[in-house]
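Trainee: Give me the fold of what follows.
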Amino acid sequence: MNGTIYKTRSCRDQASGKKLGKNCPQLRRSGGKGERWSTTHGRWAYQLELPAHADGQRRNPLRRQGFTTVEEAETELEQARALLALVEDPQVRRKITELMLATLKDTRALPPVEEVRRKVRTHQDLNPTVTVAEWMTEFLRRKRKIDQTTRRSYEAHIRLYFTPYLGDIRLDRLRVSDIAGMFDAIEEFNDVITTARASNDREQRAQVRYRRPVGPSTMPPSGTP
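Mentor: As a prediction, this is how the structure comes out:
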C-alpha cells in the first residue's frame, strides 16, 4: 500500500481515438540510465491501493491526478498513507477510507490527518454524512455516568436549541458562524420570552409558559465557539 507516482496525459491514440493516459509515449524521454519522465509533457498523478470492503470485495484504488509538480503528488500521497496508517483495526480503517473518499468528492482534498486522529482517539463517528442532530443523540447515549438532573438538562438543550438551529447541518460542515448564529437566535428568543411573560395577553403568556430565558452562564461569551 505504498502507492505509485507517475505522469499522465489526456492524449489520444490517432488510430483508435482512445485516451492514452499514462501510456502516452511523450510522457517519457530517453536519457541517462534508461527512460525518464518528460519535464514538459503531462501532469503528475498517484495511485494507492485501498482496504477492501467489509465483505472482502476489492475496492478500486485511489487515483488522483493533475498535480503540477512531483512534490505536490508526493505530499498528498503521503497524507493518504498517513490516514490509512492511523489504526490497525480493519473496521476503523474502512471507515477512514470512506471518509477520505467522501471528503475528496465534496472538497477535492483529503481530510487533515490530525483531525481524523482526534476523531479516532475520542471515538467520534467517522461517517461524513452524520448530522449534528444525529451526533447529539449518540453523544447523549454515551453519557451513561451522569445524574438524571444533568441528563434532563442536556436533553432539553438538545431538543430546544441544538436540534432546531443546527440539527440538519452535517457535522463535518459545522462552522463557528453556525454556532454564533444559534446563540444570536437564542438571545432574540430571550427577548420574546421576556416580553410575552410581561404581557397582559393570556395567549402570549401561555405560549412561553414553560420557557425560561437562557442565562449568560449557559452561553459562552460573545465570539467564543
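
Trainee: When you work out contacts or count neighbours from here on, use the C-alpha atoms and nothing else.
Mentor: Will do.

Trainee: tally of neighbours for V113?
Mentor: Around V113 there are 16 other residues, counting by other C-alpha atoms under 10 Å.

Trainee: Okay, it and Y165: tell me how far apart.
Mentor: 29 Å (C-alpha to C-alpha, to the nearest Å).

Trainee: Could you also give me the structure for this second sequence? I'd like to compare it with the first:
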Amino acid sequence: MDTSHGLFKRCSCLDDVGRPLNSSCSRLQERGHGSWYFRVELPLGRNGRRRQLRRGGFSSRDAAKQACDYLRDPTVGDPSRALVSTAQWLQLWLDTRLGPRESTMQTYRHHVRNYLIPYLGGRSCGSSPTLGCRRCSPR
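Mentor: Predicted structure coming up:
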C-alpha cells in the first residue's frame, strides 16, 4: 500500500472460512487481479469522530491516484479528463456536509438520489452539464 497517497489494491477473494482477503490476497501481484482504491481523510464529523472517504474500482494505480488528487484539489490537472463521475462527486459532496440539519440533509439526499444521479450520474465531472440539465428539467 502506498500510504503517502492513501492508495491500495484489493480484491474480493475469500479465505477458507469465507471471510474477504481484501489486501492480503496472495494473487494481488498478478496483473488484472483486484482493483485499485484510494482513501481520503475527511473533516471530523459533528460527533468529533474521524471520517474517511474510500473509492475504488480503478484499473490502475495511476488512475486511482489521479482521481484522488482531483478530489483533494480540483484545480489539479484538466477537469475534462476527470476519472470521477458526477455521481461519485455528488456522493462526496453529501458525505462532507457538516452544517445543515438532518432534515435538510434528508432533502439533499432525496434530490441527489432521485433527480441528479439518474440524469447526470454517469457523466464525467469535467463534461458540460447543459444537456443533462435539459433532460432533468420538466418542460
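
Trainee: so what's the residue sitting nearest the centre point of structure 2 up against?
Mentor: Residue closest to the average C-alpha location in structure 2 (C-alpha atoms, centre = their mean): R55, at 4.1 Å. With contact taken as C-alpha atoms under 8 Å, 6 or more residues apart in numbering, R55 of structure 2 is in contact with Y37, F38, R39.

Trainee: May I ask which helix or strand encompasses it?
Mentor: If you go by DSSP states H and E, R55 of structure 2 is part of strand 51-58.

Trainee: how distant is that strand from the center of its chain?
Mentor: Relative to its parent chain, strand 51-58 of structure 2 has a centroid offset of 5 Å by C-alpha atoms, centre = their mean, to the nearest Å.

Trainee: Kindly report the same for stretch 13-25 of structure 2.
Mentor: For stretch 13-25 of structure 2, the distance to the chain centre is 23 Å (C-alpha atoms, centre = their mean).

Trainee: mind listing what's buried in that stretch?
Mentor: Buried residues in stretch 13-25 of structure 2, counting neighbours by 16 or more other C-alpha atoms under 10 Å, are found at C13, N22, S23, C25.

Trainee: Go ahead and confirm the third one touches C13.
Mentor: Read that as S23 of structure 2. No - S23 of structure 2 lies out of contact with C13 (C-alpha atoms under 8 Å); the separation is 9.5 Å.

Trainee: Just the buried residues of the lengthiest helix in structure 2, please?
Mentor: In structure 2, assigned by DSSP state H, the helix with the most residues is helix 61-72. Residues of helix 61-72 of structure 2 classed as buried: R61, A63, A64, K65, Q66, A67, C68, D69, Y70, L71 (neighbour count, 16+ other C-alpha under 10 Å).

Trainee: Of the residues you listed, which pair is most distant in space?
Mentor: Distance extremes for the buried residues of helix 61-72 of structure 2: the farthest pair is R61 and L71 at 15.5 Å, using C-alpha to C-alpha.

Trainee: From the structure, what's the count of residues near K9 of structure 2?
Mentor: K9 of structure 2 - counted by other C-alpha under 10 Å - has 25 other residues nearby.

Trainee: aligned partner of it in structure 1?
Mentor: Correspondence of K9 of structure 2 to structure 1, assessed by TM-score structural alignment: K7.

Trainee: and that match, that one's in a strand?
Mentor: Yes - counting by DSSP: H, G, I helix; E, B strand; the rest coil, K7 of structure 1 falls inside a strand.
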